[in-house]
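A.B. asks: Sharing a sequence plus its predicted fold:
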Amino acid sequence: MKVLIIIAVLGVATAIPFTEEQLKKGQQYVKKCLDETKISPETVGKLKAGDFSEDDENVQCFALCFFREAQFTDADGNQNKDVIINKLSVDKDPKSVEAVYSKCKNETGSTPCQKAFNAYKCYRTAGLF
């Protein structure tokens, strides 16, 4: 059941046409980060849908884990511009992705997890996730 929810969260529920390889890697990242943070697949589904009502440390650390695995950030939540622009430009103009990156690159937080979560919220609100 957990695997089906992960697939739905990453595949069917997304409007971005990620490549098959990206979807497969994303599924692996979600599984690893679910195991690491112990949040529920349903919570991941809420995050994917833009529902940020669950904002505890484990949820924030899920964002850091996923971003770290995708190489969007390092372990301290510092963003990797080149990777973000490259991976999120699958169906978008790289200049528009770079503009969103410029808007979201300075997201902060009191912990690396909170910093990554705030960055995720910024990108999600801008329509990149």
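C.D. replies: Cool, got the structure. As the structure is a prediction and not an experimental result, all values here were calculated from the model. Numbers count the residues shown, from 1 in each chain.

A.B. asks: When you work out contacts or count neighbours from here on, use the C-alpha atoms and nothing else.
C.D. replies: Noted.

A.B. asks: now Cys113: how far from Glu57?
C.D. replies: Separation of Cys113 from Glu57 (Cα to Cα, to the nearest Å) stands at 7 Å.

A.B. asks: ok, and here's another one to check against it:
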Amino acid sequence: MKNEIKLKIYRVNTELSHSSHWNEFTLEYDAESVLLDLLLKIFNEQDNTLAFDKNCRIGLCSSCRVKVNEKIILACSENVAQFVAELGDVIEVSPYNTLKAVRDLVVDPQFESCTRIKVTL
């Protein structure tokens, strides 16, 4: 059975402007859908300018990390039906760190690498 959700997605492109805004997208989802599925659906079917990161799709790399209603999650492993049950059918999706966002949901990769540095001798 298909259900509908409205995603309000934070949009910014620091190469063009530092102002940000929100776009709304209405999508169908099923019981197995994860947030990354919906982001890909937006990119492929509604707005191919939407920028977000993804890599492993199994919850290991954390490249798909975003905020959903101010809670940091991995888009590849969070079930949409659970969001709707907990938060309702309007969900806000933003970069996990809006101060370091370079485009939409993408965070500056230099910032990312600095947070992972481990010094060994």
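C.D. replies: Sure thing, it's come through. What you see is a predicted model; the values in this text were computed from it and never measured.

A.B. asks: tm score of chain vs chain?
C.D. replies: In this superposition the chains share a TM-score of 0.27, using TM-score structural alignment, normalised by the length of structure 2; 63 aligned residues with a Cα RMSD of 5.0 Å.

A.B. asks: rewinding a little: who has more neighbours out of Cys113 and Glu57 of structure 1?
C.D. replies: Cys113 (25 against 14; other Cα atoms under 10 Å).

A.B. asks: Could I get the contacting residues of Cys104 of structure 1?
C.D. replies: For Cys104 of structure 1, the contacting residues are 119, 122-123, taking Cα atoms under 8 Å, 6 or more residues apart in numbering as the criterion.

A.B. asks: report the longest helix in structure 1, please.
C.D. replies: Here the longest helix in structure 1 is taken by residue count, with DSSP state H as the criterion, and it is helix 20-37.

A.B. asks: Buried residues, that helix. List them.
C.D. replies: By neighbour count on 16 or more other Cα atoms under 10 Å, the buried set for helix 20-37 of structure 1 is 26-34, 37.

A.B. asks: packing partners for it?
C.D. replies: Counting contacts by 3 or more Cα pairs under 8 Å, 6 or more residues apart in numbering; DSSP states H and E, helix 20-37 of structure 1 packs against helix 2-7, helix 57-69.

A.B. asks: Please repeat the previous calculation with a cut-off of 6 Å.
C.D. replies: In terms of contact count using 3 or more Cα pairs under 6 Å, 6 or more residues apart in numbering; DSSP states H and E, helix 20-37 of structure 1 is assigned the packing partners helix 57-69.

A.B. asks: circling back to that earlier point, out of the contacts of Cys104 of structure 1, which is most surrounded?
C.D. replies: Of all the contacts of Cys104 of structure 1, the highest neighbour tally under other Cα under 10 Å goes to Ala119, namely 27 neighbours.

A.B. asks: In terms of helix, strand or coil, where does that residue fall?
C.D. replies: Counting by DSSP: H, G, I helix; E, B strand; the rest coil, the backbone at Ala119 of structure 1 sits in helix.

A.B. asks: Could you check how far it is from Glu57 of structure 1?
C.D. replies: The gap separating Ala119 of structure 1 from Glu57 of structure 1 is 15 Å, by Cα to Cα.
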